[in-house]
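> please find the sequence and the predicted model below.
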Amino acid sequence: KFIRPYRKLFVLGQLVTLFATGAGLVFPLLTRDIIDSLIGSGGHDAVTRSVALLAAAFSCLALLTYVKERALGDLSLRVVRDLRDRVFSKIPELPFRYFDQNRSGDVISVMTNDINRVQDSVSRGLAFVVTQIVSLVVILILLLRIDVILTALMVAVVPPFVAVVTVVSRKSRVQSRRLQSLLGNVTSIAAECVRGIDVVKSYVLGSHAIGIFRKTNDDVLETGRTQVRLTAAGAALSTVAGGIAIITLIGVGGARVLRGLITPGELVAYLIYAQMIIGPIGMLTGIVVEIQKALAAIERVFALIDVEGEPQAVSPKLPSKRNNAGAVDVIPDASTVPTRGASIELRNVDFSYVDGRPVLTDVSIEARPGEFIALVGPSGAGKSSVLKLLVRFYEPTAGRILLDGLDLSTIPIDDVRRETALVMQETHLFDMSVLENILAGDPDRSDEDVIHAAHAAHAAEFVEAMNAGYHSRIGENGTQLSGGQRQRISLARAFLKNPRLLLLDEATSALDTESEKKVQAALARLMTGRTTVAIAHRLSTVQNADRIYVMDRGRVIASGRHEELLARCRMYSDLCEQQMIRAPA
């Protein structure tokens, strides 16, 4: 599949490999002629002619080898480039459940360790297979023409080689799979340590982290040593079998020379050809181990590529277009969207991350266009899961979710997400410039639009004070910014996206008072005219919500305005009392 686009390069590489193999097979015949000419009465001219042909054959072989290495090397680089692109392109398509069940280090390991292993197999494996198959067939024909008896003896030693290779191959496959998996573990542990370096340092976990890493690294060592032992044992046994074969051929062949059945030159040629077969067969154990490593790597690469992506819409019913002002208008039907905000509804929704462990049960929530809806409740009540369903990170296990009256599952995922902005408590920023981070909200917008979005999010004041302004790099995940600054960059990104549905997951809970004031001012502006669903930790931020849904253990236990819930919902009134929030006088 990945070689097909480069079939011309592939064919060139294989043809040149065939010619190079053929050139290499000429040497024993020319050597035979030289020896027989020296021993017999061929004369000086015959020897000179054979030596000249030998030199020409070597020159030809050198040129063909260069072309072969260039062609197959280029082929492997192109195939691996496409394979790496395909794996990376697959990552955004993977469902969230995949990331729940697999570590990020495993994905990175596939991108690096496994694909590099595939590159080796493409560049070396293809040439080796073609060379050995062609050589085997041609050499056997040549050997039979020189001496049938010697050829029968040589063929008799092949079964021991095959037996050794079979045993090594079977055991190596298991070890190769384990090794590639362990390399993924090593990458995961290292990535976890780097991502959580603040925790590692503050809790003095360096020694603990090193211990975990060393244990896994030692497992890699032991698995690798097992493979080395297999290779070494196989190579030793193959050498013994090959030695026995060559010694036997020399003994029997020498006797046949003395009897005049073959010439000395033919015996030398025969032994060279025999070594051309026996040598690679002796190397087969090591080659088989490398092939098994490559197969294990290929299995992991294609296991990721073959993961079923996010569910697609039954039919695209929510096309988007950009109006003259640069805003995105969603028009399923001309009369379906009466206002800027979207209407959403959860109808008797059930959801679970793991079968048999419900996270949401019979949840019904409604937000009319432009309304501000709040979700409150204790930790683990299922609030964040509601937002994840609205942005289609997951699909409900039962019930329906409607957007503008349309079943969410019938709308292409990308269309849903283009109309939605999700602002999390811990936002992710890329190791790029401020400009590029804000442009992530809509890469098609202009620099001027970015500046307007930054002003709207109250981010311009600190961005423009930075050394390079909007072109300043902010470090991995915005490490050069404070928490409040990171959140305002995230809000600027949402402003630029200009969504119809705004989802806020405790967007201000981790901020200090001053930062919270600025972020709240930006949020108030962002929420204007948009439908907003907010998870609130500080209930003071949602007192003015059009409707508040109180959740507990995956269920909605009450809904209404702030004053109503204070009067009739014990859990809500207790939460307000804990935060010293009272009903307005």
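Structure's in. What do you need? Being a predicted model, the structure only gives us computed values, none of them experimental.
> hey, let's count contacts and neighbours off CA atoms from now on
Fine.
> what number of residues lie near Arg224?
No Arg there; residue 224 is Gly. For Gly224, the neighbour count with other C-alpha atoms under 10 Å is 16.
> swap that for Phe99, please
12.
> what comes into contact with the helix or strand harbouring Val359?
Under the criterion of DSSP states H and E, Val359 resides in strand 357-367. If you take C-alpha atoms under 8 Å, 6 or more residues apart in numbering as the criterion, strand 357-367 is touched by 343-353, 373, 381-382, 385, 399, 531, 533, 549, 553-556.
> tell me the angle of whichever helix or strand comes after it relative to strand 357-367?
Downstream of strand 357-367, the next assigned helix or strand under DSSP H and E is strand 372-376. For strand 372-376 against strand 357-367, the angle by axes from the mean of the first three to the mean of the last three C-alpha atoms, to 10 degrees is 150 degrees.
> other residues contacting the very next helix or strand once past strand 372-376?
Per DSSP H and E, the first helix or strand lying C-terminal to strand 372-376 is helix 383-390. If you take C-alpha under 8 Å, 6+ apart as the criterion, helix 383-390 is touched by 359-360, 375-377, 394-396, 401, 503, 505, 533, 535, 551, 554.
> tell me how far helix 383-390 lies from the chain's centre.
26 Å (C-alpha atoms, centre = their mean, to the nearest Å).
> quick one, it and strand 357-367 angle?
Using the same axes, to 10 degrees: helix 383-390 against strand 357-367 is 70 degrees.
> could you check stretch 257-276 and say which residues are buried?
Using 16 or more other C-alpha atoms under 10 Å as the burial criterion, the residues of stretch 257-276 that qualify are 262-276.
> how far off centre is it?
Using C-alpha atoms, centre = their mean, the offset of stretch 257-276 from its chain centre is 55 Å.
> cool, stretch 554-562 as well?
41 Å.
> from what I see, Gly286 and Leu237 are in contact.
No - Gly286 is not in contact with Leu237 according to C-alpha atoms under 8 Å; the separation is 11.9 Å.
> who has more neighbours out of those two?
Set Gly286 next to Leu237 and count neighbours by other C-alpha under 10 Å: Gly286 wins out with 23 against 18.
> all helices of the stretch 201-350 of the chain, in order?
Residue ranges of the helices in the stretch 201-350 of the chain, as given by DSSP state H, counting those that start in this stretch, are 206-258, 264-305.
> what's the answer for the stretch 351-500 of the chain, then?
Going by DSSP H, counting those that start in this stretch, the stretch 351-500 of the chain shows helices at 383-390, 413-418, 434-439, 447-456, 460-463, 483-497.
> what number of residues lie near Val158?
16.
> nope, Ala494 is what I was after
25.
> comparison target below:
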Amino acid sequence: AYTSLELTLVMLCIVPLVVVFAVVFGRMIRRISKETQDRIAASNTIVEETLAAIAIVKAFANEKFESIRYAKSTDAIIEKALQGAKARGFFASFIIFCLFGSIVGVIWYGATLVNKDIALAAADPTIPRDQLFTLGKLIQFVLYSVFVGASIGGIAEMYAHIQKAIGAGQRILEIIDEQPEPYHQGLTADTIAGDIAFEQVHFTYPSRPDIPVLRGVSFEAQRGETIALVGPSGSGKSTIASLLLRFYEPTEGRITIDGTDSREFKLEFLRGQMAIVPQEVILFGGTIRENIAYGKPGASDKEIEEAARKANALEFIEGFPDGYDTIVGERGIQLSGGQRQRIAIARAVLKDPRILILDEATSSLDSESERLVQEALDKLMVGRTSLVIAHRLSTIRKADRILVLDRGRIVEN
């Protein structure tokens, strides 16, 4: 602007065009980057599932099928990545084209200004030279423009990379924006007695708001009482357990613990008073000792051994060469189903909960393993409010009451 205001305005004419294309291409690059990351995630899922179920893949002789499936997923990743690279390359090329095109325009327009001022100087020699636009000033302005253009050309590439990073990190940003659970807010007490009441509870999952899972469920469980929940798959049994643990909140109605709405308790305290033994036991990839101690971090060896004894796990643990220091493998793969269940029961014993949830804890075991696990469960349920979800009669024969659910309603009590 100091050298020539007119040429500066000519240069700035491309700015609106560059801004429009930056917005359009920025959104495109961000979308393509997000889709690329989604395809990478899908490809990684194929690898993870195939390796986790390698025995099934081999049993069905589907190695070639899985290889082709993975090859297709990687081809899809490459296709989308190339699409993104082309978009970024076109955007950078367009910016450079605009910049150097504007410089050519400046040289042309500047040349007309120089010729005009030369003609003026020839017609009136008295005009001061510093008021004329000379060839030297044109060269000076062009050099300045080249320096600025080179810098802006680098910004274009940087802008493309920033949009790519934003698209790739969009999933992470969505997770960061999620509202956390009110984990440390609410009431606490030394302990709870274990009285449970569901009062006209309705519930639908957030991902399926049009499908009601529970429809006006009401029941009570007194402290120390064992309540069995039976019914066909999808009737809402496991959902009741999830609501009790406050993984979700009821759509309508309320759940009370010792007469107090469960939503008023601090989550950390409430869940600390409960333990669950699920059907599919998840063990961490450490030692047996670490997995049992997960129920009470910092527990002594004596407490861990006592919990294992009550869970009928002492015999098989001591049968391993490394005993409690035996590595269970990823998700407990080194142990049998019955052994994993008894480790989970020992973990629950060590936690010493007031409310116990058993979610079909013996449904996938053989007769001998079921007997041992059931004996351990019977010991564990003594003196605790227990919610037992089961299909087998052997699991619920000692229940104080049996609730039959069907399509989200209690049809028999």
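That came through fine. Because the structure is predicted, anything quoted here is derived from the model rather than measured.
> on that earlier part again, from the chain's centroid, how far away is the strand holding Val359 of structure 1?
33 Å.
> give me the range in structure 2 that that strand lines up against.
Strand 357-367 of structure 1 corresponds to residues 211-221 in structure 2, going by TM-score structural alignment.
> pull out the buried residues from that stretch.
213-218, 221.
> same question for stretch 189-204 of structure 1.
For stretch 189-204 of structure 1, the neighbour count (16+ other C-alpha under 10 Å) marks 189-193, 200 as buried.
> who touches it?
Contacts for stretch 189-204 of structure 1 (C-alpha under 8 Å, 6+ apart): 104-105, 205-206, 209, 212-213.
> buried members of those residues into ChimeraX, please.
A single ChimeraX command selects the buried members of the contacts of stretch 189-204 of structure 1 (16+ other C-alpha under 10 Å):
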select :104,105,213
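> and Glu174 of structure 2, what pairs with it in structure 1?
Taking TM-score structural alignment, Glu174 of structure 2 has Ala303 as its aligned residue in structure 1.
> same question, Tyr159 of structure 2
By TM-score structural alignment, Tyr159 of structure 2 lines up with Val288.
> and that match, how many neighbours does it have?
By other C-alpha under 10 Å, neighbour count at Val288 of structure 1 equals 19.
> before we move on, the earlier item: most tightly packed of the helices of the stretch 351-500 of structure 1?
helix 483-497 (a mean of 26; mean count of other C-alpha atoms under 10 Å).
> where do the strands sit along structure 1?
With DSSP state E as the criterion, structure 1 has strands at 320-322, 328-330, 344-354, 357-367, 372-376, 398-403, 406-407, 420-424, 501-505, 531-535, 547-552, 555-560.
> now tabulate the ones you listed in CSV and tack on distance to Val158 of structure 1.
Output for these, formatted as CSV (distance: least, C-alpha to C-alpha, whole Å):
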stretch, distance to Val158 of structure 1
strand 320-322, 68
strand 328-330, 71
strand 344-354, 54
strand 357-367, 59
strand 372-376, 74
strand 398-403, 63
strand 406-407, 66
strand 420-424, 66
strand 501-505, 69
strand 531-535, 72
strand 547-552, 72
strand 555-560, 71
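> adding distance to Ser540 of structure 1, write the helices of the stretch 351-500 of structure 1 out as CSV.
Below are these laid out as CSV (distance: least, C-alpha to C-alpha, whole Å):
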stretch, distance to Ser540 of structure 1
helix 383-390, 17
helix 413-418, 29
helix 434-439, 29
helix 447-456, 23
helix 460-463, 26
helix 483-497, 19
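> skipping its backbone neighbours, what lies nearest the match of Tyr159 of structure 2 in space?
Ser169 (5.9 Å; C-alpha to C-alpha, 6 or more residues apart in numbering).
> residue in structure 2 paired with the one you found?
Ser169 of structure 1 maps onto Gly26 in structure 2, by TM-score structural alignment.
> then Ser385 of structure 1?
Aligned partner of Ser385 of structure 1 by TM-score structural alignment: Thr239.
> coming back round to it: identify the farthest-apart pair in the buried residues of stretch 211-221 of structure 2.
Between any two of these, the greatest separation by C-alpha to C-alpha is 21.0 Å, found for Val213 and Ala221.
> sorry, back to before: which among the contacts of strand 357-367 of structure 1 end up buried?
Buried members of the contacts of strand 357-367 of structure 1, scored by 16+ other C-alpha under 10 Å, are 343-353, 373, 381-382, 385, 399, 531, 533, 549, 553-556.
> residues in structure 2 aligned with stretch 88-99 of structure 1?
Going by TM-score structural alignment: stretch 88-99 of structure 1 matches no residues.
> what sits against Ala235 of structure 1?
By C-alpha under 8 Å, 6+ apart, the neighbours of Ala235 of structure 1 are 282-283, 285-286.
> map it onto structure 2.
Per TM-score structural alignment, Ala235 of structure 1 is aligned with Ala92.
> cool, and Asp219 of structure 1?
Checking TM-score structural alignment: Asp219 of structure 1 goes with Ala76.
> related to what we said a few turns ago, between the strands of structure 1, which one is closest to Asp36 of structure 1.
strand 344-354 (79.1 Å).
> quick one: that closest one to strand 357-367, angle?
Using the same axes, to 10 degrees: strand 344-354 of structure 1 against strand 357-367 is 170 degrees.
> quick one: strand 344-354 of structure 1 to strand 555-560, angle?
160 degrees.
> next one: the residue most central in space within structure 2 relative to Ile304 of structure 2, how far apart?
Closest to where the C-alpha atoms of structure 2 average out (C-alpha atoms, centre = their mean) is Ile175, at 6.5 Å. In this view, Ile175 of structure 2 and Ile304 of structure 2 are 36 Å apart by C-alpha to C-alpha, to the nearest Å.
> thinking again about what came up before, just checking, the match of Asp219 of structure 1 touches Ala41?
No - the pair Ala76 of structure 2 and Ala41 does not pass the contact test of C-alpha under 8 Å, sitting 11.8 Å apart.
> just checking, His395 of structure 2 touches Gln374?
No, residue 395 of structure 2 isn't His; it's Thr. Yes - with contact defined as C-alpha under 8 Å, Thr395 of structure 2 counts as touching Gln374 (7.1 Å).
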